[in-house]
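Chemist: Mind looking at a prediction? Sequence and model below.
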Amino acid sequence: MMSKKIGIGFLALMTTAFSLNAQNAQKAKALLDEVYSKVISYDNIEIAFNYTLENAETNTKSEVQGKAFLNGDKYLVDLFGAQAMFDGSKVYTIVPDNEEVTIENPSEGENTVTPSKMLTFYKEGHRYAWDILQNVQGRKIQFVKLTPIDTNTEIASILLGIDAETKHIHKLIETGKSGTKTTITVNSFKTNQPLSKSLFTFDEAKYKSEGYYIIRN
């Protein structure tokens, strides 16, 4: 009789745990849906951010600052002394130090989360879980944990920190299965800015006249 009661109690405990997990997942998804609705409501977004890469195996850490402009699917990212631009059709990687421009189709197989897609990548392909709430300089940052559904990806998990008041993304922490950790912290988040009409347009003639080597993949 005692073992039967223990079995029933364990089943009830597991049922409660599954129910709480489901509720937390629903709550996390609801918050992400709010963030997504906010993001797509803007004409454009300009963010300044810190980009940190840590490698546990080699015990190394690097940190740089960057800036990104987003308008629908189009983007322009300044990072590591180079520019990456997507005009809706092609991706242009401009490296002034090498005087090179690489033109290629967007990569559908890219798994890692980049500054250009950190505001929308979470919409699909992940399981969600409610995580910790942090106070960051008086701002309440609610974290949601995302686990990729695709087990073949190199990403183990992603923590997405969301400003509870503005519903803007404040921080993204991506942990790889190899032990690498990438952190993107948003320092400035501006919307509906008067961007130049040519911001997402690649002027090939200009770069050729400056002696750049154009590579087409």
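Modeler: Yep, it's here.
Chemist: Could you use CA atoms for every contact and neighbour count after this?
Modeler: OK.
Chemist: where does A22 land in three-state SS?
Modeler: Assigned with DSSP: H, G, I helix; E, B strand; the rest coil, A22 falls in the helix class.
Chemist: and if you look at K29?
Modeler: K29 - assigned by three-state DSSP - is helix.
Chemist: My read is that it contacts E124, right?
Modeler: No: the pair K29 / E124 is not scored as a contact, 10.3 Å apart, by CA atoms under 8 Å.
Chemist: Those two: which is more packed in?
Modeler: K29 (21 against 9; other CA atoms under 10 Å).
Chemist: could you list every residue that touches the more buried one?
Modeler: Shown in contact with K29 (CA atoms under 8 Å, 6 or more residues apart in numbering): Y128.
Chemist: cool, F86 as well?
Modeler: By CA under 8 Å, 6+ apart, the contact list for F86 reads D73, K74, Y75, L76, Y92, P106, F200.
Chemist: Correct me if wrong, but the fifth one is in a helix.
Modeler: No: counting by three-state DSSP, Y92 is located in no helix; its state is strand.
Chemist: what's around it, how many residues?
Modeler: Y92: 24 neighbours (other CA under 10 Å).
Chemist: My guess is it contacts S107. True?
Modeler: No: contact between Y92 and S107 fails when scored by CA under 8 Å: they sit 12.0 Å apart.
Chemist: take a look at this one as well, against the first:
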Amino acid sequence: MARFLKSTPRIIKNKNMKYFNKIILASALVGSFTFSFAQKVDAKAKTILETVSKNYKAKKNTYFKFSYGTGTGKVSKTETGIFYSTPSQYKLNIMGNEQIFDGKKVYNISKEDQEVTIAQPNGSEKALSPINYLDEYKTGYTVTYAGKSGGLDLIKMVPVKDNGVKSVVLYINTPKKQIAKIIQTSSGNDLAVITVNQYKENQSLSASTFSFDKNKYKNYLITEL
């Protein structure tokens, strides 16, 4: 994990936000390097993932309201977050912090620290989206169909090389072609659980949804890397 985090833009100082990014961005670690290790992808799992991925990519924009639970062995703390995205932009709000990618730069906004950090993108921005896992199966994971739970299809992804993640389980509502939940378990048995509580698509969003207005942060320390 350390190797990957050093290559990303500077993340908001708030320690909870750092932990959030560390968990969600873990999927990008596998995609950041080329592995020669053999991976196996179950045909049924691949079909489901490709169908869901195609569905999301066909949308003008998407909106997720989600709960984000963490803990060791079991979830002991839960936060609520929202995520907007287009094929080339996103906005994430969680734990009182905001992160925006306007298609050119990444803006990390910490209300607690009254600080804004601006960084050039390095290709990892898409990792902040829960739907990134839909394409990450293509490299670095062994992927299997793991049955059903509560009417949802379960797909298990296991990294072919140790990256601090033991497994990722995707809960898929196949008829709707949507992700319902993601459970990521670390090698140390730490859990990160994202549960999608509300989903919307193709909304009429304001032109400023994915923009950063410097005038709103006149009392903030603004650092551009």
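Modeler: Ah, there it is. Since we're looking at a predicted model, the values are computed, not measured.
Chemist: What does V186 of the first structure correspond to in the second structure?
Modeler: Aligned against the second structure by TM-score structural alignment, V186 of the first structure finds its counterpart in V196.
Chemist: for R127 of the first structure, same thing?
Modeler: Match for R127 of the first structure (TM-score structural alignment): T142.
Chemist: Might one say that its match is in contact with K166?
Modeler: No: T142 of the second structure lies out of contact with K166 (CA under 8 Å); the separation is 11.5 Å.
Chemist: Which other helices and strands does the helix or strand containing A146 of the second structure contact?
Modeler: For A146 of the second structure, the element it lies in under DSSP states H and E is strand 141-149. Helices and strands touching strand 141-149 of the second structure, by 3 or more CA pairs under 8 Å, 6 or more residues apart in numbering; DSSP states H and E, are helix 43-57, strand 152-159.
Chemist: any idea which of the ones you listed is most buried?
Modeler: strand 152-159 (a mean of 22; mean count of other CA atoms under 10 Å).
Chemist: Next up, the contacts around Q184 of the second structure.
Modeler: With CA under 8 Å, 6+ apart, Q184 of the second structure has these contacts: I23, V165, K166, S167, V168, V169, L191, A192, V193.
Chemist: at 10 Å instead, please
Modeler: Residues near Q184 of the second structure by CA atoms under 10 Å, 6 or more residues apart in numbering: 23-24, 26-27, 70, 156-157, 165-170, 190-194.
Chemist: Out of those, which end up buried?
Modeler: Buried members of those, scored by 16 or more other CA atoms under 10 Å, are 23-24, 26-27, 70, 156-157, 165-170, 190-194.
Chemist: Give the full set of residues in contact with E224 of the second structure.
Modeler: E224 of the second structure neighbours (CA under 10 Å, 6+ apart): R10, K105, V106, Y107, V116, T117, I118, A119, Q120.
Chemist: To which residue of the second structure is A28 of the first structure aligned?
Modeler: Checking TM-score structural alignment: A28 of the first structure goes with A45.
Chemist: Find the nearest non-adjacent residue to that match, please.
Modeler: Nearest residue to A45 of the second structure in three dimensions, chain neighbours excluded: Y145, at 5.0 Å (CA to CA, 6 or more residues apart in numbering).
Chemist: That neighbour and I155 touch, don't they?
Modeler: Yes: if you go by CA atoms under 10 Å, Y145 of the second structure and I155 touch, sitting 4.7 Å apart.
Chemist: Please enumerate the shared neighbours of the two.
Modeler: Common neighbours of Y145 of the second structure and I155 (CA under 10 Å, 6+ apart) are D42, K44, A45, K46, I48, V169, L170.
Chemist: That's all I had, so thanks and see you.
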